[in-house]
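Participant: Predicted model, plus sequence, below.
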Amino acid sequence: MKRAALYARTSTELQKDEQTVKVQLAEIETAIKNDGNTLLESCKYVDEGWSGAILERPALDLMRQDAREKKFDILYVYDRGRLARKFVYQEIVIEELTNLEIEFKSLHDINGETPEEHLMGSVMGIFHEYERMKITERFRIGKLNKVRSGKLLGYQAPYGYDYIPIKGKGTDKVNGKFVINEEEAKVVKMIFEWIGIECISIKEVIRRLYDMGIPPKKEKRDTWTNGPLHRMLKNETYVGKHFYYKSESCITKNPMAKTQKKYQHRHSMKGSRKTRPRDEWIEVEVPRIISDELYQKAQAQIKSNGKHSQRCKKNPYLFGGLISCPCGANRTGEGQNGHFYYRCTDRLLKFPKPKTCDEGGVNVQVLDTVGWAKLCELMTQPKLLQQQLERYAEEKKLIYGQSPKKDELRLQLKALEQEERRYVKGWGKGNMSEAVYTDQMNSVARRRKEVQDMLDRPEEDKLAQLREIDLETSVEPFKQYLANLGYEDKLFTVRKIVDKIIATKEQVRICGKIPAYATSLTVNKVGLDAEHSDTRDTTTQNNQEQVGLNAKHWYTYLVTQQHFELKLTMPPTDRGGRGYSDEYVANAIKELQSYTQIHTQSE
C-alpha cells in the first residue's frame, strides 16, 4: 500500500462553476482505491480556473514542494494535460517526480515502463499541447463568426447598459444583446453634457458625482476615478457602435514579483492586452444613448483639457519627480500666472474626500534657483573637483583607443539635427513654451559643438590636453559653465546626482551621490564562436573577459561614491494674496541659508 496524492485542474472559471473538477476527483479517487493505495487528505492538490500553459500554479507548486519532502509515494492525474498543456512542462514535473523516486500515473495516457511505452506517453503529451492550440483556434474562429453575423458575445456591459444573455435553443434561440439601463443612461448623458457642453474637467465630474451620491457600476468604492471616466468618454458604444476584436492578449512585460500574492492575477501567461489596428475591429450595432454631435464635443473638450492640464510638461520643474512631502506623498509642480509650486499630492490621492496633509506648497522658482546654485557650489569644491578630474583622466587612460569612431560621431550629429527639427516642429504646433524651446535648442547646439570638436580633434591630442588641465585655473570656468547650462542639461545633471528631496515650506533636504574616482575597469566582450578568455587580478585595473568574434564592449567602473546631504532653510513666505513678486523671489534667494554634509561610501 502506497501513500497516494492527486492533482486536478480546470482551465476556466466557467469549468470551475460547472464543477468539472469533481468529475476528475471522483475518477481518480476510484482508481486509487482500486489500486489498494491510501489517499491522504493533505495531498489533494487542485487548481481551479488556471491555464495549463503556465507552470506557476499554487496547488502545483505545493505538490512539487511536498514531493521534495517525500509526503507521498505516487501521484495520480486524470491525464497529462491536467498537469500542463505544454509538453516541456509535463516533462519537467514528471522528471522531478522520477528523480525523487515518486511514481506518476495518468488515468488516460500510457504510463511507460519500457522505452516504447515511454515514447508513446511522450507522444500523448505532445497531442495534449496540440489539442490546446486547436481548442484555442476553434474558440477564436467561432467568436469571430458570431460577431460578424451581428451577434453580441456575453461579457460585462458598459455603464449605461445591461446584458441580456442568450435564451432558448434551436429555432427558439434568442441571441444576447445590450439593453439600456435607464437610470445609468441618465448619468452617462449627464457626464457627456458636463464635458461637452459645460466644458468642465474630469476632476469636477468626479466631485459632482460624489456630491450626488452616484457610485461606479461595480461599487467597489464610493467614488469615481479618472480611468473609468476617460474610458467612458472615449467609448463609441454610447453612439451605437460597439466594437469587438479591439485588442488581443499578450505576454505580460513586467509580471508581478514572486510574493505571497503572486498567483492573484496570473492565471494565464498572457496577462496583458494590446490594441489591434482599427481596420481589424468588428462593429456590432447596439442601442444609442447619446448623439454623435455630443460625443464629438466631448472628445474636443477632453483634448482641450489635456492640452491645458496643470500636469502638462510645458513648464520646467528642475526637481520634478524627485521631490516628496514629509507625509510620504510625492510633490508635483503646478500653478498659473507665472507662480508655480511643488504641491503635495495627498489631496489628489484622497479626492474627493478631505485631504490629510496640511503642508503648503514650495515655490518652484526659489527652490530650483537656489537648489541648483547650491549643487553647483558642491560640484565645484576644489577637493571634489580634483577627484573628478583624476577620475576622468583615469577612465580615459583605461579606455584610450576605445573612443567613438568618426562614423559614430557623424551619426550623433545626424541624430542631433533630427532632434533640433523635432523641437522646431513642437514649438510651431504650440506644444512647448518659448523658454523651454530656447533651453532645448541651446542644449542641442552645445552638444553639436562638442561632437564636432571631437570630430575635428586628432585622437592622439586628447590625453595630452587632459594632462595639461590646471585645477586652479579650471574652477572658475567650470562654475561659469554650470551657471550657463540650459534647462535640459541641468535636468540631466540633477537626475545623475540627486536621489531624493524631502521638502516643506521651511526646510528642504536634498540627498544624492557624486562618483569620486574609478578604482578599476571591467571590459566584457561577448559574442558567438568563443576564441579565448583572460582573467587578471582587479588590482591591475584590467579585469577582462574576451569571448567571441566581432564582440561588443561594455565598460564597468568600480567607483567610490561621495554621498551628500544638502539642507536648506527656506525664508518665511508672505504672498500677500497675489503670489510671489520677482523682487520677493530675488530677496528670498539671497536670504536662503544652507548646510551641506558630505560623507564617502564605496559602492
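Facilitator: Thanks, I have it. Numbering: from 1, shown residues only.

Participant: Only C-alpha atoms from now on, for both contacts and neighbour counts.
Facilitator: OK.

Participant: Helices along the stretch 251-400 of the chain, start to end?
Facilitator: Counting by DSSP state H, counting those that start in this stretch, the stretch 251-400 of the chain has helices at residues 292-307, 346-350, 364-379, 382-398.

Participant: Show me the one of the ones you listed that comes nearest K262.
Facilitator: Taking CA to CA as the criterion, K262 comes closest to helix 346-350 out of these, the separation being 25.8 Å.

Participant: Number of residues surrounding F351?
Facilitator: For F351, the neighbour count with other CA atoms under 10 Å is 17.

Participant: How about the contacts made by the residue nearest to the spatial centre of the chain?
Facilitator: Among the residues of the chain, N254 comes closest to the average C-alpha position under CA atoms, centre = their mean, at 6.8 Å. By CA atoms under 8 Å, 6 or more residues apart in numbering, no residues touch N254.

Participant: Any chance of JSON lines for the helices of the stretch 251-400 of the chain, columns mean neighbour count and distance to L491?
Facilitator: Written out in JSON lines, the entries for these read as follows (neighbours: other CA atoms under 10 Å; distance: least, CA to CA, whole Å):
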{"stretch": "helix 292-307", "mean neighbour count": "16", "distance to L491": "23"}
{"stretch": "helix 346-350", "mean neighbour count": "14", "distance to L491": "25"}
{"stretch": "helix 364-379", "mean neighbour count": "19", "distance to L491": "10"}
{"stretch": "helix 382-398", "mean neighbour count": "17", "distance to L491": "20"}
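
Participant: And here is the other one:
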Amino acid sequence: MTSAAVYARVSSAGQKKDRTIGSQTAALRAHAARLHCDLPEEWIFEDEGHSGATLVRPGLERLRDLVAQAAVDVVLCYAPDRLARKFAYQALLIEEFARVGTRVEFVKGPRGDSPEDQLLIQFQGMFAEYEKAQLMERYRRGKAYRARAGSVNVLGGAPFGYRYRRKTPECGATYEIVESEAAIVAELFRRYTDDGASIAGLTRWLTATGTPTRTGKRRWDRSVVWGMLRNPAYAGTAVFGKTKIVHESAGLNRRARLEGRTTPRAVKAVEQPRQEWIAIPVPAIISRVTFERAAQRLEDNKKFAARNSKVPSLLQGLAACAVCGYGYYRTSTRTTNKKIYYYRCLGSDDYRYEGGRICANKPVRADYLDAVVWDHITGLLADPSLIRAEIDQRLEHARTSDPATREQGRLRLALAGADTAITRMIEAYQEQLITIDELRSRMPGLRARQANLRSQLDALQTQLADREAYLKLADDLEGFLAQLHHNAVTADVEEQQRVLRLLVKDVLIGPEKITIRHRIPLREPGPATRHRDPHTDTESDTAGDRGPSYLLRWGRDW
C-alpha cells in the first residue's frame, strides 16, 4: 500500500484561534482515504500560526526529516501556497522530496506528473508569492501613509497615562489623557530628573502605590519603567516604525531552553534606524525639556554604570543554578578592609518576582569557586592521556553504534529493495503483464530513487572515511595540551576564560554540590568526583571538600 504523509498550515493568529487548520486536515484525510493510502497518525504534520514565507516551521522540519529517511511515497498538501508562499521554496521542497522518490500531491491543484501539470503548479506558486508580497507591501505603505498624515490608529494601543479612542465615522483614532495616570507619569519623570531616583527605586515606589500597570498587574518591573522613560509620546510625539519584523527565530534564555520551550513563530522584531521613524503628534504630559533631561541621564547611565568598569570574572556566563535553572550573576559586598565578590542566583532575588524569590540557593564566594574550577581544569590539562582516551573511545563508538553506521545499513537495504523493484518491473514487461507506456511512466521514479540512495551511500562512506582521518589530527595532542597547561599557569582572566569555554559546557551550582559539565568527559574519576556520559557531555560532580576545604557559601552546614 502507498504510504502517505499530510502537511497543513495556517499563518494568522485568528486562523489559529478559530482552528481552521482542522478543515485542511480533514480534507487531506479524506483525500488519502480516496487514494487508499496508508496514513499513520504520527505522519500528520501541522503548523499553526507560521508564515509560508519562511521554511523555518516545526511541522515542516519534522516532515522533511521523515521524507529524508526514504519512508514516504507521497506527501499530501491542500494547496501549493500551504506548502510555501514563495515559488522558490515550493520548487526547493518538491525537488528535495523527489530526490528520495517522494512525490507531492495537492488537493486543490494539478495531480498529474505531466509537463503541463508541473507548469501549472509553478504558476500557482508564483501567483501565491506575488499575492503575499503585494498584500504585505500594500499593508506597509498604507500604514506608513496614515502615520505621515498624523493618524494615531496605526499605533494600535496607548501607553500608560493615555486612553486609546478608536476611530468613528466622524473622527479618527486619538489618544486621550487619563488624569490620574498622567499625574503618576509626571511624578515619575520629576523624581528621575530632579531627585535623582534610580529605576529600581521608581519601580518600588510604583508598586507601593498599588497603581496597576497598563496590563492590569499590581507589580511593576524595571523594564517597564525604563521603557516609559524612553517613550517620546509623553513629550507629545508618538513614533511609528521603531521596529520591523524579520523572519528569524527569536532567542530563548537558559531557563526556556531547559524547559524545552519553543517560540510560537519564527519571527522577531528588530529596531529600525532612528531616521526611519515617523513622528505622530499626541497630547503631551511632560515638557520636551524634561524628556530630554531624562534621555540624557539614561545615556549617562550607559557610560558611567558600575557594570562597565567591573573586573572580569572567570565563570562569567557559565554559572547557572542547578535548582531553578536561572543563571548566576556577580555581585559584591564590602567589609571594613576589602571588597568581596559573590555569584548569586537570579531566582533568589525577592524584587524580581511578584511572589518573592523562587529559589533558596545561597550565594557563592566568587574567588573560592573560581579557584576550584580552575584547579580542576588545570588538573585535566596536566594529563592529556585522558583526552586521548576519550577521543579513541568516541571514534570506536562511531565505528560501531554511530547513527551514520546504522543509516548506512538502512540505505543498503533500501537500495536492494529499489533494485529488486526495477528488476520486477522489467520482468513484468517481458511477460507482457504491463505495457510499454506503463513501464516508461513508472521507471523514471524508480531510477531516481535508486540514484538518490546510491548518492546517500557515497556521502555516508565519505563521512566515515573522514572520521578515520580524524586520528591524524590527534597525533600531537599530548604536546599541544602540555603547552596549553604551561600557558595556563601564567594566564590572565581573559585567557583563562577562553580556555575554560573550550573544555567546560557550564557550571551548575546546587545546595550540596557543584557540577562541572565538561565538553570532553573524564574517564578516570577520582574518589571525590563522579560522572555520567549520556550524550557525549559528562557531568562531573566536584564536591566542596575536594582538596582544600573551601568555604564557598555563607554558613558551614552545607
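Facilitator: Sure thing, it's come through. Quick caveat: nothing in here was measured; it's all calculated off a predicted structure.

Participant: quick one on the thing from earlier: now do the residue nearest to the centre of the first structure against V585 of the first structure, distance only.
Facilitator: Relative to V585 of the first structure, N254 of the first structure is positioned 44 Å away (criterion: CA to CA, to the nearest Å).

Participant: Then D222 of the first structure?
Facilitator: The gap separating D222 of the first structure from V585 of the first structure is 43 Å, by CA to CA.

Participant: Between those two, tell me which one has more neighbours.
Facilitator: V585 (18 against 14).

Participant: so whichever helix or strand P444 of the second structure is part of matches what in the first structure?
Facilitator: Counting by DSSP states H and E, the secondary-structure element that holds P444 of the second structure is helix 436-473. Under TM-score structural alignment, helix 436-473 of the second structure has no counterpart anywhere in the first structure.

Participant: Pull out the buried residues from that helix.
Facilitator: Within helix 436-473 of the second structure, the residues that count as buried by 16 or more other CA atoms under 10 Å are 445-454, 456-457, 460, 464.

Participant: Mind giving me the packing neighbours of it?
Facilitator: Using 3 or more CA pairs under 8 Å, 6 or more residues apart in numbering; DSSP states H and E as the contact test, the elements touching helix 436-473 of the second structure are helix 87-99, helix 403-430.

Participant: and stretch 238-255 of the second structure, how far apart are its ends?
Facilitator: Using CA to CA, the gap from the first to the last residue of stretch 238-255 of the second structure comes to 35 Å.

Participant: Same check on stretch 300-317 of the first structure?
Facilitator: Counting by CA to CA, the length from the leading to the trailing residue of stretch 300-317 of the first structure is 28 Å.

Participant: now what about it, what contacts it?
Facilitator: For stretch 300-317 of the first structure, the surrounding residues in contact (CA under 8 Å, 6+ apart) are 195-196, 199, 201, 332-335, 364, 368, 431-433, 436, 487.

Participant: I'd like to know which of these are buried.
Facilitator: Buried, going by 16+ other CA under 10 Å: I195, G196, C199, S201, T332, G333, E334, V364, D368, M432, V436, Y487, out of those.

Participant: Which members of those are positioned in strands?
Facilitator: Secondary structure from DSSP state E places T332, G333, E334 of these in strands.

Participant: Same list, these, but as a markdown table with distance to S324 of the first structure please.
Facilitator: Written out in a markdown table, the entries for those read as follows (distance: CA to CA, whole Å):
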| residue | distance to S324 of the first structure |
| --- | --- |
| T332 | 8 |
| G333 | 11 |
| E334 | 14 |
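
Participant: So which residues of the stretch 51-200 of the second structure form strands?
Facilitator: For the stretch 51-200 of the second structure, the strands defined by DSSP state E, counting those that start in this stretch cover 74-77, 103-106, 162-165, 174-177.

Participant: and stretch 47-60 of the second structure, how far out from the chain's middle?
Facilitator: If you compare the mean C-alpha spot of stretch 47-60 of the second structure with that of the full chain, they lie 14 Å apart, counting by CA atoms, centre = their mean, to the nearest Å.

Participant: Only the buried residues of it, if you could.
Facilitator: If you call a residue buried by 16+ other CA under 10 Å, then stretch 47-60 of the second structure has these buried ones: 47-53, 55-60.

Participant: go on, stretch 177-191 of the first structure?
Facilitator: Using 16+ other CA under 10 Å as the burial criterion, the residues of stretch 177-191 of the first structure that qualify are K177, F178, I180, E184, A185, V188, K189, I191.

Participant: ok, for the aligned partner of the third one in the second structure, nearest residue in space, not its chain neighbours?
Facilitator: To tie it back to what came earlier, the one meant is I180 of the first structure. Across the two structures, I180 of the first structure finds its equivalent in I177 of the second structure, going by TM-score structural alignment. Taking CA to CA, 6 or more residues apart in numbering, and ignoring the residues beside it in sequence, I177 of the second structure has Y162 as its nearest neighbour in space, at 4.5 Å.

Participant: these two touch, right, that neighbour and E176?
Facilitator: Yes. Between Y162 of the second structure and E176 a contact is recorded at 5.4 Å, counting by CA atoms under 8 Å.

Participant: coming back round to it: redo the helices of the stretch 251-400 of the first structure as CSV? Include distance to E283 of the first structure.
Facilitator: Rendered in CSV, the data for those read as follows (distance: least, CA to CA, whole Å):
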stretch, distance to E283 of the first structure
helix 292-307, 16
helix 346-350, 37
helix 364-379, 49
helix 382-398, 61
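
Participant: So for L233 of the first structure, which of the ones you listed sits nearest?
Facilitator: helix 292-307 (7.1 Å).

Participant: give me the number of residues near W554 of the second structure?
Facilitator: Each residue near W554 of the second structure was counted by other CA under 10 Å, and the total is 11.

Participant: Neighbours of I391 of the second structure, how many?
Facilitator: 17.

Participant: From A398 of the second structure, how far out is it?
Facilitator: 10 Å.

Participant: List the buried residues of the longest strand along the first structure.
Facilitator: Among the segments of the first structure that qualify as a strand by DSSP E, the longest is strand 507-526. Residues of strand 507-526 of the first structure classed as buried by neighbour count (16+ other CA under 10 Å): 508-526.
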